[in-house]
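Visitor: here you go, sequence then predicted model.
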Amino acid sequence: MSRRFLAGGRLLAFGNGSAATDAEHISVEFVHPVIVGKRALPALDVGPNFETRLPAILRPEDMVMGFAFSGRDKAVERALLMAEERGALTFALAGEVGAYPFDLPDEDPFVCQEVFEVLYHLLWETVHVYFEHREQGHDVGASSFLYPMLGKGEQRLEEVVREVQSSMLQKVEGVNSLRAATARTEAGTISEIAAAVSERLGRGGKVVAFGNGGSATDANDLVADCVDPPPGMEPVPAVSLSAEPANITAIANDIGAEAIFARQLIAHARPEDVAVGISTSGGSANVLAAFAEARKRGLLTVGIVGYDGGRILSEGLTDHALVVRSDYIPRIQEVQASIYHVLRGLVQELRER
């Protein structure tokens, strides 16, 4: 992938249903890196109707990634085969075709999504490492804290590969430890939230989710898991305010970025609804404004945040706050995905009683 980016290639990603939100997520990871000083690398979410769109934009030097978490997706497979025939480097997450096919790691689509989110976060990190290793020798700049072994003077690429592989395994162990620690501190709050959300849904309410950047794609994923859930689960009414580009850009242009969610809440929210804001920092101005508007209108408010909880926790800006106590955004997002998947499952269990 690093060689392809250096040759002018782009990463093109797609999927159906909730898997489409991971195409959105990996795109923003490469285009707008969370590490200050990292350059933007070209990546696109191909979007719906990807079988028609992909052939129109594909170039031989591109990389193509298809997401599917509920077994084989024929449309994704066809698109990957077409791309491979035209010279693209192809990845199936998961599937049986492409240059790099990955097996489903679990029968639970939620677990599959969580595993693959870790995978493509690690992929993003290591692409930058190898990209800079090739382009700048061993001066890895802002990547040094991710893979410190690369700053130790001259190393052969084979040695770098071995050490990066070892570091990736340590990071996987780290995110699993963070999940366990978060479960210990937040399990009671998650149960309380599930009961409160179920009560609101029973009154005819809906879930209204929102977030910025990678958290926007997580809001979209939560909503997809609600309205188009895996087999055996009942649909739950939900909307994502992060999935409305015309509204977002109109409001940002005419009023300001701080109003992009609050303005939409004014139009959509009812007192019986649930506002779920996802923020790694716990301090995004537009998320705070949305919670203020939601509370004014009587909505149940739930914050899923990182770091130390930010203003959302310290100022008590939501009815409930779930905190992933880490200072590294990809690991926070990976555990946040586990949180809302568990929450979605608990809501289903309560609705079945």
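Guide: Yep, it's here.

Visitor: please count neighbours and contacts with C-alpha atoms only from this point.
Guide: Fine.

Visitor: just how off-centre is the helix or strand encompassing residue 302 within its chain?
Guide: Per DSSP states H and E, residue 302 falls inside strand 300-306. Averaging C-alpha positions (CA atoms, centre = their mean, to the nearest Å) puts strand 300-306 16 Å from its chain's average.

Visitor: just name whatever secondary elements it is in contact with.
Guide: helix 157-202, strand 274-279, helix 285-296, strand 320-324, helix 329-352 (3 or more CA pairs under 8 Å, 6 or more residues apart in numbering; DSSP states H and E).

Visitor: quick one, the longest one and helix 329-352 angle?
Guide: Note on geometry: by axes from the mean of the first three to the mean of the last three CA atoms, to 10 degrees, helix 157-202 and helix 329-352 are set 30 degrees apart in direction.

Visitor: out of the helices and strands packed on strand 300-306, nearest to residue 51?
Guide: Proximity of the helices and strands packed on strand 300-306 to residue 51 was assessed by CA to CA; the nearest stretch is helix 329-352, lying at 27.8 Å.

Visitor: quick check: residue 336 vs residue 285, distance?
Guide: Here the criterion is CA to CA, to the nearest Å. By it, residue 336 lies 20 Å from residue 285.

Visitor: more crowded one of these two?
Guide: residue 336 (26 against 13; other CA atoms under 10 Å).

Visitor: okay, pairing it with this:
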Amino acid sequence: MLSNLIDAHVRCLENLKTIAPDLKRTGALLLQCLLSGGKLLICGNGGSASDAQHFAAEIVGRFEKERRAYPAVALSTDTSILTAVGNDYGYDEVFARQVDGLGRAGDLLMGISTSGNSPNVIRAVKRAGSLGVKTVGLLGNDGGALKGLVDQAIVVDSATTARIQEAHIFILHYWAGQIEDGLPRNPGVQL
């Protein structure tokens, strides 16, 4: 059983080589957003919400290199906003309403969805587009509805949620490293 899971994991990650140019281009898009003074807004549900938090922490905090903080917000973390918007407007609006309040032209919204069909992520992406906020989808399966809605879609070719999530965190780490390599350093700052 363990050996089969490891083999499936390795195959899923090996498949990422086929989309390497898209991964690099998307990382450059994220970096450009930050260098231009924009912020990253990141949303997803369940494990994808955890990935959104994880990635935001690596942008605001750091990944592997010391540098100044950059703006990134996981839209799944404020329980008061989530419950108020969910109660007053419905759960499908919990991310879109935050995009309304936080998103500006020059920002970038990343929607993470293993199915590509999360209604609240779809609404957030549509709202972002109406505000001039660029959009990236980190998706799985066939990309779902989000694949055709985002400016840049990254689709992990797997139908297994666990393998998709494992690939997503690998991709997010790749982007965090790519971003850090392109950001200015803080000379003299030590860990």
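Guide: Done, it's in. Bear in mind that the values here come from a model prediction, so they are computed numbers and not experimental data.

Visitor: can you tell me which of the helices and strands packed on strand 300-306 of structure 1 is most buried?
Guide: strand 274-279 (a mean of 29; mean count of other CA atoms under 10 Å).

Visitor: re the thing from before, adding distance to residue 2 of structure 1, write the helices and strands packed on strand 300-306 of structure 1 out as CSV.
Guide: Formatted as CSV, those follow (distance: least, CA to CA, whole Å):
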stretch, distance to residue 2 of structure 1
helix 157-202, 13
strand 274-279, 30
helix 285-296, 35
strand 320-324, 31
helix 329-352, 20
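
Visitor: who touches the residue most central in space within structure 2 in this structure?
Guide: Nearest to the geometric centre of structure 2 sits residue 110, at 4.1 Å (CA atoms, centre = their mean). By CA atoms under 8 Å, 6 or more residues apart in numbering, residue 110 of structure 2 lies in contact with 40-43, 135-138.

Visitor: which residues of structure 2 does stretch 11-30 of structure 1 align to?
Guide: The aligned range for stretch 11-30 of structure 1 in structure 2 is empty, by TM-score structural alignment.

Visitor: grab the nearest non-local neighbour of residue 262 of structure 1.
Guide: Spatial nearest neighbour of residue 262 of structure 1, chain neighbours left out: residue 290 (4.2 Å); criterion: CA to CA, 6 or more residues apart in numbering.

Visitor: what does residue 120 of structure 1 align to in structure 2?
Guide: In structure 2, no residue is paired with residue 120 of structure 1, using TM-score structural alignment.

Visitor: wait, residue 120 of structure 1 touches residue 26, no?
Guide: Yes: contact criterion CA atoms under 8 Å: residue 120 of structure 1 and residue 26 qualify, at 6.8 Å.

Visitor: more crowded one of these two?
Guide: Ranked by neighbour count (other CA under 10 Å), residue 120 of structure 1 and residue 26 place residue 26 first, with 25 against 17.

Visitor: outside of the helix or strand harbouring the more buried one, which residues touch it?
Guide: Assessed by DSSP H and E, residue 26 of structure 1 sits inside helix 20-31. Residues outside helix 20-31 of structure 1 that contact it (CA under 8 Å, 6+ apart) are 11-15, 40-47, 65-67, 117, 120-121, 124, 213-214, 217-218, 220-221.

Visitor: now, which of those lie within helices?
Guide: If you go by DSSP state H, these have 117, 120-121, 124, 214, 217-218, 220-221 in helices.

Visitor: farthest-apart pair in the residues you listed, please.
Guide: 124 and 220 (20.8 Å).

Visitor: these two - which one has more neighbours?
Guide: residue 220 (27 against 18).
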